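Undergrad: From the sequence below, what's the structure:
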Amino acid sequence: MLRIAALASNNGSSFRAIAAAIDEGRLDAAVVSLVVSNRSNASALDHARARGIATLHIPTKGVEDAADEMLRDALIAAGADLVILSGYLRKLGPKTLSAFQGRILNVHPGLLPGYGGPGMYGRRVHQAVLEAGEAVTGATIHLVDAEYDQGRIIAAEEVRIDPSDDAAALEQRVMQAECALFIQTVERIAAGALSLPL
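TA: So this is what the prediction gives:
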């Protein structure tokens, strides 16, 4: 059984999609064992609690080193095989990265290596893509390392941009692609088609 821990700062859309796939039996070889947020009011925590999933709030502002150690220890205690970032808007520290090297995945709302890096998340990515006049965008699953959006790409899915798209409309379509791609990637890991560490 693949034990997943999810990190989310807000809604945690891809975590929710993975949890739903588990509940529906589409991901029957995986379980979410812990959800962690740097924000105590993150709706991802409420969603996890409603499903009986253990939750933890670890504040990070001004206490990055202590938070890094707490997160590493919590992930180890939860028996996490795989850590997924679902809109987690904090850089991970060296202790967590070292303990889970090759086992931390993030989903980015664009086709990396373009439109990534510090400050490029959520609707900001979609606005930048539209302003650049791109015809295609998408979602990327990548390994997490010490730099934003720099880890090795594991999977990507293209999303065509319609001439009528604004950032909000594009965000909704890309989010659907993100969730589906993350579920597919977790399925491949759970089935042994992708071996951890990646």
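
Undergrad: CA only for contacts and neighbour counts going forward, please
TA: Fine.

Undergrad: Now do the helices in this protein.
TA: 13-23, 43-50, 64-77, 94-99, 123-131, 167-190 (DSSP state H).

Undergrad: centre of the chain versus the longest one, how much separation?
TA: In other words, helix 167-190. Offset of helix 167-190 from its chain centre (CA atoms, centre = their mean, to the nearest Å): 10 Å.

Undergrad: what angle do it and helix 13-23 make?
TA: Computed by axes from the mean of the first three to the mean of the last three CA atoms, to 10 degrees, the angle separating helix 167-190 from helix 13-23 equals 50 degrees.

Undergrad: go on, the second one?
TA: Orientation note: helix 43-50 sits at an angle of 20 degrees relative to helix 13-23 (the same axes, to 10 degrees).

Undergrad: do the fifth one as well
TA: Relative orientation of helix 123-131 versus helix 13-23 (the same axes, to 10 degrees): 110 degrees.

Undergrad: which helices and strands does helix 123-131 pack with?
TA: helix 167-190 (3 or more CA pairs under 8 Å, 6 or more residues apart in numbering; DSSP states H and E).

Undergrad: got a list of contacts for the helix it packs on?
TA: With CA atoms under 8 Å, 6 or more residues apart in numbering as the test, helix 167-190 has contacts from 1-2, 13-14, 17-18, 21, 27, 29-30, 107-110, 122-123, 126-127, 130, 137-141, 155-157, 159, 161, 194-196.

Undergrad: for comparison, sequence B:
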Amino acid sequence: MFKIAVLISGGGSNLQAIIDNIENGYLNCSIECVISDKKDAFGLERARRHNIKTYVFDKKEYGAELSYRILETLENKVDLIVLAGYLSILNWDIIKKFKDKIINVHPSLIPSFCGKGMYGIKVHEKALEYGVKITGCTVHFVDEGTDTGSIIIQKAVEVKDNDTAESLQKRVLEQEHRALSEAIKLISEDKVHVNGRKIIVKDM
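TA: Model (predicted):
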């Protein structure tokens, strides 16, 4: 069984999509644990409802030790770490130990509207401010930079003339739910191969 850990900071709707896709048979994997950097993240309640082990490593409490605690908890226990709305930055040690085994979903078509300070509703505000006609989401491997890892999957979303940041965020989130599970499925079936910055997806 392919084993994953899911890291969250908030409501956990991407986590819920993964849980749903495991339960409906789309994903042949198990969530070994859910880790949050916030004690009051609703995603923790989602995990508990499905009897998934949870850990809280509050970033205010652990500070620079946060990534070490996560590494200590997950090393040799999971095949993939999934960042599903996780807002803390992982340090180089855990990224090195889990090279090409950490993925993140970002609410834009990278390299647009990404990097330092670009998260949550801010991303969609910037997309509307710039006037793009197409936005979307990106699932990528995590490297030592911020949103700079190799791209696995992207989903496009049309920007409507009457969109607000909130309405755009909602439609992009729907695609995040699809893209993240698709990426997990491909990786779990050994169909994702890294060739420098380029990702080769086989048998799609």
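
Undergrad: still on that earlier bit, between the helices of structure 1, which gets nearest to L85 of structure 1?
TA: helix 13-23 (8.1 Å; CA to CA).

Undergrad: With structure 2 overlaid, how far apart is that closest one on average?
TA: Superposing on structure 2 and averaging over aligned pairs (mean CA distance after the TM-score superposition for structure 1), helix 13-23 of structure 1 comes out at 1.0 Å.

Undergrad: what sits against the residue nearest to A42 of structure 1 when sequence neighbours are not counted?
TA: Leaving aside its chain neighbours, A42 of structure 1 sits nearest to N10 (4.5 Å; criterion: CA to CA, 6 or more residues apart in numbering). Applying CA under 8 Å, 6+ apart, we find N10 of structure 1 in contact with S37, R39, N41, A42, S43, A44, G87, Y88.

Undergrad: same deal with L89 of structure 1?
TA: Counting by CA under 8 Å, 6+ apart, L89 of structure 1 touches A8, S9.

Undergrad: One more pass at 10 Å, please.
TA: L7, A8, S9, N10, S37, N38, P118, G119, Y121, Y148 (CA atoms under 10 Å, 6 or more residues apart in numbering).

Undergrad: go on, E134 of structure 1?
TA: By CA under 10 Å, 6+ apart, E134 of structure 1 lies in contact with A128, R160, I161.

Undergrad: these two touch, right, A54 of structure 1 and A44?
TA: No - A54 of structure 1 lies out of contact with A44 (CA atoms under 10 Å); the separation is 11.5 Å.

Undergrad: which one of the two has more residues nearby?
TA: Each of A54 of structure 1 and A44 has its neighbours counted (other CA atoms under 10 Å); A44 has more, 27 against 16.

Undergrad: Kindly name the residues of structure 2 that line up with stretch 46-53 of structure 1.
TA: Residues 45-52 of structure 2 are matched to stretch 46-53 of structure 1 when aligned by TM-score structural alignment.

Undergrad: ok so, going back, per the alignment, the residue nearest to A42 of structure 1 pairs with which residue of structure 2?
TA: For N10 of structure 1, the residue aligned by TM-score structural alignment is G10.

Undergrad: same question, R123 of structure 1
TA: Using TM-score structural alignment, the partner of R123 of structure 1 in structure 2 is I121.

Undergrad: The nearest residue to H193 of structure 2 once chain neighbours are set aside: which element?
TA: Excluding the flanking residues, the one nearest H193 of structure 2 by CA to CA, 6+ apart is I200, at 5.1 Å. Using DSSP states H and E, I200 of structure 2 sits in strand 198-201.
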